[in-house]
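*Asks:* predicted coordinates and the sequence they were generated for:
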Amino acid sequence: MTPTDLLKDAFGRIAEDLPALLEGLTEEQLTTRLGPEANTIAWLVWHLTRVQDDHVAGVAGTEQVWIAQGFAERFGLPFDVTAHGYGQSTEEVGQVRASAEQLAAYFAATHVATVAFLDTVTPEDLDRVVDTRWDPPVTLGVRLVSVINDDTQHLGQAAFVKGILESGAA
């Protein structure tokens, strides 16, 4: 297994789990908060997808799927087109409203773009510095693992919220 195969497998597991998470959820469930400032499933899925889209497009030198494929217009969120959720206020979290189908479609398109980029990555590319704002500077490999980590954490959080909602404990 090559390093690229390993990365594709990790991103692929997220792509396998996300549709099942969203399946059957209503917009009301997607926007339910377990507490006054809690993240919603809609925000968690939108955010994890936006971060993946933003970060992969950044290292690939491509336009974000969010913009290039018209998802920003279709979602119609009241944020700057470059917003991806980091640092958003609780009010902004509550403004993310979308159907399960919209969220799944955006993630699927982002996953396709991610895999297309990974198909071009060589083992040597993983050592390329992509962000000098950190000490040590961030390499492509570290950036991609960071995205996977962020995605899996938020996917788990969304699954937890779904489990609470389906149990009737909310």
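*Replies:* Arrived safely. Bear in mind that the values here come from a model prediction, so they are computed numbers and not experimental data.
*Asks:* drop to CA atoms for contacts and neighbour counts, all remaining ones
*Replies:* Will do.
*Asks:* if you count contacts, what does the longest helix out of those in the chain end up packed against?
*Replies:* Identified as the longest helix of the chain according to DSSP state H is helix 140-167. In terms of contacts (3 or more C-alpha pairs under 8 Å, 6 or more residues apart in numbering; DSSP states H and E), helix 140-167 is packed against helix 3-22, helix 41-60, strand 129-131.
*Asks:* among these, which comes closest to Leu118?
*Replies:* helix 3-22 (6.3 Å; C-alpha to C-alpha).
*Asks:* how far is the closest one from where the chain is centred?
*Replies:* 11 Å (C-alpha atoms, centre = their mean, to the nearest Å).
*Asks:* one more to weigh against that first structure:
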Amino acid sequence: MDISALLIDAYDRAVTGCRGILEGIDTDTLHARLTENSNSIAWLVWHIAREQDLQIAHLAGREQVWTADGWAERFDRGAEDFGFGDSPEQVAAFRVDGPEELLGYLDAVREAAVAYLRTLTADDLAEVIDDSYDPPVTRGVRIVSIIDDAAQHTGQAAFIRGALGWDAERP
């Protein structure tokens, strides 16, 4: 297996998990929060796609799918909004009409991310992209961080679905 195929496989696990979590879900469950300080499934899936889109676009040197394809307007959110630091009130206010909207954005982000990941070589992954850390952050480390963050949030969304009595489909 080559490096890009390995990264795509790892990247796709959160996407596949999100698809299973959203399968057959109703709007009330999509927006339910376990506590007043918790995230909803809708917010988590949106945030997964946003953080992937924002960071991969930066690495690839291209515009985010969020703005390039009009998703910011469809979601009625700001161009730079990706949920980092959202208050419980902001999370509660996040609403979508249904899972299709989230899946559409998630799939569009996946398509752009996979196209980028296919281009990477071992040398690309070793390139230092942020030397403000010790040790400096390479492109490969940043991609692993993106994948890890998405995996953690996917697990949170699956937990919420299960806690609400819905059995998420296993990929």
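*Replies:* Nice, I can see it. Note that the structure is predicted; figures quoted are calculated from it, not measured.
*Asks:* so what number do they get for TM-score?
*Replies:* Once the chains are laid over each other, their TM-score by TM-score structural alignment, normalised by the length of structure 1 reads 0.92; 165 aligned residues with a C-alpha RMSD of 1.2 Å.
*Asks:* out of the helices and strands packed on helix 140-167 of structure 1, nearest to Glu28 of structure 1?
*Replies:* helix 41-60 (9.8 Å).
*Asks:* got the angle for that closest one vs helix 3-22?
*Replies:* Comparing the axes of helix 41-60 of structure 1 and helix 3-22 via axes from the mean of the first three to the mean of the last three C-alpha atoms, to 10 degrees yields an angle of 160 degrees.
*Asks:* what comes up buried for helix 41-60 of structure 1?
*Replies:* Going by neighbour count (16 or more other C-alpha atoms under 10 Å), the buried part of helix 41-60 of structure 1 is 41-57, 59-60.
*Asks:* repeat for stretch 129-140 of structure 2
*Replies:* 137-140.
*Asks:* can you check stretch 102-118 of structure 1 too?
*Replies:* So, applying 16+ other C-alpha under 10 Å, buried residues of stretch 102-118 of structure 1: 102-104, 106-111, 113-115, 117-118.
*Asks:* what does it rub up against?
*Replies:* With contact meaning C-alpha atoms under 8 Å, 6 or more residues apart in numbering, stretch 102-118 of structure 1 is reached by 4, 7-8, 11-12, 15, 18-19, 22, 42, 45-46, 49, 52-53, 56, 60, 65-66, 71, 75.
*Asks:* now with 7 Å, please.
*Replies:* Here stretch 102-118 of structure 1 makes contact (C-alpha atoms under 7 Å, 6 or more residues apart in numbering) with 4, 8, 15, 19, 45-46, 49, 53, 56, 60, 65, 71.
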